[in-house]
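Colleague: here are the coordinates; sequence isn't available:
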């Protein structure tokens, strides 16, 4: 009997211990579940707060022109690029080049279904150029330009003059020879991805007194002077135009402009010129070749309204047959970052009128000519004047005897207004600029160099 009592007591103790263990395990599991839930709530809250803050920043900045804190802009660009890449799951690490614009959208094989995402990938001073993001698609089906006053529906001229935002694409490959300059209206994107589109052998693109323009993926070459003719600029207005110089892209009194992934060459005047108070401009990923005066930024030494000009020149390839003005600057603030300069005959970067030039992370390969090794040129200005101008070279790679003549205060506050994004190492320039120019894009595949 005594033995039986002992066994009963032992069994009761074992059952009690087992029950306590089960209760502890259940509580631990519930605590773990609540920990995960709370963590997810906290993460969601943080993400929502961050998204809301970025939205507020973007809304506040949307209508600005020149900016006061470009270094904050650079931080926003890097954060936005990382966030968008993560969100879209585009395989950043498998196809990334270190080029934040391209790594934002080029990894997506379904780019043709998500064309307007490009508008979220801008960087630098022109980062807020949304083009026709908020409008309908317009498909160009007709390459003719028979009547610059009454353009046919389906033509590029008919598309760009409309008052509404439009994202303009092309039905097929085409060569467009414009009888007169193509005068664009605000909030337009020209997106030639997936087609081989040339604007050539006639007038070219004029961006005058408008805002929010994106030009992407075109071949623009052999532009000629046009004018002394009537040309339509909107559905309700046409007027007499005096002679145009024959620029590939002329930016005149305009803001929030992004010129990206175009191939430009052989024009009568400049390839990209920005004058008369234009600002908030990014010129990126373009291939420039076979031209004399490549890029003029600033109207004249006497036109002081260009002091507000801010231009980012990033990830471009300045290639064969170029002579000078890459760019030639006046008055404003110019961030020249991570470009590949493989050819020039006279100089690469020039200026007058006391511009601020911030050259960072570029690769400069000097020509064989022993008298053309200098990257920089102060145009028609005495050293006593230009020695106070703020021009600096930071992290640039100088090859074949290339040298940059700095001036002014090396740590001047003016460089903050000539900073628009974080420069990569100059050792990465070859990779970053490998896709410069118009790309060969096919549906269902990542866009590759053409």
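Modeller: Received, thanks. Small disclaimer: the values here were computed from a predicted structure and weren't measured.
Colleague: all contacts plus neighbour counts: C-alpha atoms, from now on.
Modeller: Fine.
Colleague: What ranges does the stretch 101-250 of the chain have for its helices?
Modeller: 102-105, 156-160 (DSSP state H, counting those that start in this stretch).
Colleague: Make TSV from the ones you listed and add mean neighbour count to it.
Modeller: Compiled in TSV, these are given as follows (neighbours: other CA atoms under 10 Å):
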stretch	mean neighbour count
helix 102-105	24
helix 156-160	26
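Colleague: Tabulate these in CSV, adding columns for distance to residue 48.
Modeller: Below are the helices of the stretch 101-250 of the chain laid out as CSV (distance: least, CA to CA, whole Å):
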stretch, distance to residue 48
helix 102-105, 21
helix 156-160, 37
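Colleague: what's the closest of those helices to residue 12?
Modeller: Judged by CA to CA, the one of the helices of the stretch 101-250 of the chain that comes nearest to residue 12 is helix 102-105, at 66.3 Å.
Colleague: outside of that closest one, which residues touch it?
Modeller: For helix 102-105, the external contacting residues (CA atoms under 8 Å, 6 or more residues apart in numbering) are 81, 84-85, 90, 92, 95-97, 111, 117-118, 121.
Colleague: and of those, the nearest to residue 353?
Modeller: Nearest to residue 353 among those: residue 121, at 32.6 Å, using CA to CA.
Colleague: what about the residue nearest to the spatial centre of the chain, distance to residue 420?
Modeller: The structure's the chain has its C-alpha centroid closest to residue 122; by CA atoms, centre = their mean the separation is 4.3 Å. Per CA to CA, to the nearest Å, residue 122 is found 11 Å from residue 420.
Colleague: hmm, which two among the contacts of helix 102-105 are most spread apart?
Modeller: 97 and 117 (18.6 Å).
Colleague: Just want to know which of those two has more residues nearby.
Modeller: Remark: of residue 97 and residue 117, residue 97 carries more neighbours, 19 against 16, as counted by other CA atoms under 10 Å.
Colleague: That one in helix, strand or coil?
Modeller: Of the three states, residue 97 takes coil under DSSP: H, G, I helix; E, B strand; the rest coil.
Colleague: this is the comparison structure:
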């Protein structure tokens, strides 16, 4: 009885010291009842089109995609790439340390050739092109006062235009969104060269669209907003219920790339991907100060998330994080060469038989906590939820060349990958977790100066 009481007290204390420690709203049936009025005929039509696009973006052989990605990592580290010169123009040193960054950061003319970035994505989101081919749109005004007729030059005006756009910023700015920012397809938000902060207001909504790149911005202190009439394209606006407080919410969408963002302290999740979203890569980003970091799949009763395929690569999961890096249902998650330096409960979790391949990550276990005489140990990386060992023992959760420090350990399940039906070439192993410090050295937003390698 005394031990149980101590553990209960520990949980209560943790809830008090962690402001964002609450259940993800997307997992509650009440949330979905509240959302239904939003799906009028306009959104129902978009949902049907998005569903077809999501299935088209699905890779029938996900092991080949993840294997080819890890092959390119090995190639770049061992300097077998034809572009192994580590210098940019005029002798400047290029600080890119992984294959995604090496694609663009060594070019001193990156500011004149911004759309080259769209050729650099790898992993499951590798076909994402964002606003490539469209004109440059320069955001000049940080305000967000008009939700139905946004002022030209604002971010809301930019993301609701109908065609492809490559969105950049005239200067450094803090943007406080009054309501969720609903994006149309074929957009790139490119914060390179300035400091762009999305903070103290609503977050991004990527709903029933495709081809979205979000790069080089900082997102923090995202809050719930009450909703209302909000524009979502040049030709449509509608009534929205209250937003859930996610930093980036991906809903029924495909071909999404989130790269070099820094995120912390959102009311709900930092990044959520649900409702059949797929073909997503999240890379080179830095996450701190949050409870439930990433939710991939919100409902045990939505098997459409079986097509969900997400790559997490070269990210740093840093200080004051609690859990869900990520927490997945149904889909295929490839976690490759990420740095997990902090968690308080667990790092990787899931239910409903997701496939999780953890490859070449570094996991540093948390220090033990003491409540009275009882020791609280959270060194296990993995957590299977709502299933006993008899069921989850067949789930495909495998650790390959990970590095475990300070007592961290990964509980494997399912058959070894060598028995899977794919060629050896497709699953060339990534570099071990001992290389992660180098690969993730520049995670988060970058300081990029025009005329120099970034």
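Modeller: Received the coordinates, thanks. In this text the structure is predicted, and so the values were computed from the model without any measurement.
Colleague: TM between them?
Modeller: For this chain pair, the superposition-based TM-score is 0.81 by TM-score structural alignment, normalised by the length of structure 1; 385 aligned residues with a CA RMSD of 2.7 Å.
Colleague: Residue 194 of structure 1: which of the helices of the stretch 101-250 of structure 1 is closest?
Modeller: Across these, closest to residue 194 of structure 1 is helix 102-105 (CA to CA), at 14.1 Å.
Colleague: Give me the mean deviation of that closest one from structure 2.
Modeller: Helix 102-105 of structure 1, aligned to structure 2 and superposed, deviates on average by 0.7 Å (mean CA distance after the TM-score superposition for structure 1).
Colleague: so where is that helix in structure 2?
Modeller: Counting by TM-score structural alignment, helix 102-105 of structure 1 falls onto residues 101-104 of structure 2.
Colleague: ok, back up a step: which neighbours do residue 122 and residue 420 of structure 1 share?
Modeller: Here residue 122 of structure 1 and residue 420 have no joint contacts, going by CA under 8 Å, 6+ apart.
Colleague: Check the gap between residue 273 of structure 2 and residue 267 of structure 2 for me.
Modeller: For residue 273 of structure 2, the distance to residue 267 of structure 2 - CA to CA - is 16 Å.
Colleague: Ok, residue 421 of structure 2 next?
Modeller: 42 Å.
Colleague: quick one, which of those two is more surrounded?
Modeller: Shown here are residue 421 of structure 2 and residue 267; by other CA under 10 Å, residue 267 has more neighbours (25 against 9).
Colleague: what number of residues lie near the residue nearest to that one when sequence neighbours are not counted?
Modeller: Distance criterion CA to CA, 6 or more residues apart in numbering; nearest residue to residue 267 of structure 2, sequence neighbours excluded, is residue 245 at 4.8 Å. Using other CA under 10 Å, residue 245 of structure 2 has 25 other residues around it.
Colleague: Which positions in structure 1 sit opposite the helix or strand where residue 280 of structure 2 lies in the alignment?
Modeller: Assigning secondary structure by DSSP states H and E places residue 280 of structure 2 in strand 278-283. With TM-score structural alignment applied, strand 278-283 of structure 2 matches the range 279-284 in structure 1.
Colleague: elements contacting the strand holding residue 280 of structure 2?
Modeller: For strand 278-283 of structure 2, the packing partners by 3 or more CA pairs under 8 Å, 6 or more residues apart in numbering; DSSP states H and E come out as helix 41-57, strand 254-259, strand 309-313.
Colleague: Need the winner for burial among those.
Modeller: strand 254-259 (a mean of 29; mean count of other CA atoms under 10 Å).
Colleague: What distance do you get for residue 381 of structure 1 to residue 296 of structure 1?
Modeller: For residue 381 of structure 1, the distance to residue 296 of structure 1 - CA to CA - is 17 Å.
Colleague: Ok, residue 290 of structure 1 next?
Modeller: Counting by CA to CA - residue 290 of structure 1 and residue 296 of structure 1 are separated by 16 Å.
Colleague: Who has more neighbours out of these two?
Modeller: Comparing residue 290 of structure 1 with residue 296 by other CA under 10 Å, the one with more neighbours is residue 296, at 23 against 18.
Colleague: Looks to me like the more buried one is in a strand.
Modeller: Yes. Under three-state DSSP, residue 296 of structure 1 sits within a strand.
Colleague: on that earlier part again, closest to residue 40 of structure 1 out of the contacts of helix 102-105 of structure 1?
Modeller: Closest to residue 40 of structure 1 out of the contacts of helix 102-105 of structure 1 is residue 84 (20.2 Å), distances taken as CA to CA.
Colleague: quick one on the thing from earlier: right, and the helices and strands packed on strand 278-283 of structure 2 - which one's nearest residue 236 of structure 2?
Modeller: helix 41-57 (8.5 Å).
Colleague: which other helices and strands contact that closest one?
Modeller: strand 254-259, strand 278-283.
Colleague: Average offset of the last one relative to structure 1?
Modeller: Between strand 278-283 of structure 2 and its aligned partner residues in structure 1, the average distance after superposition works out to 0.3 Å, using mean CA distance after the TM-score superposition for structure 1.
Colleague: now for residue 301 of structure 1: what does it line up with in structure 2?
Modeller: Counting by TM-score structural alignment, the partner of residue 301 of structure 1 is residue 300.
Colleague: tell me the contacts of its match?
Modeller: Going by CA under 8 Å, 6+ apart, the list of residues near residue 300 of structure 2 reads 329, 351-352.
Colleague: helix/strand/coil for it?
Modeller: Residue 300 of structure 2 - assigned by three-state DSSP - is coil.
Colleague: Okay then, goodbye and thanks.
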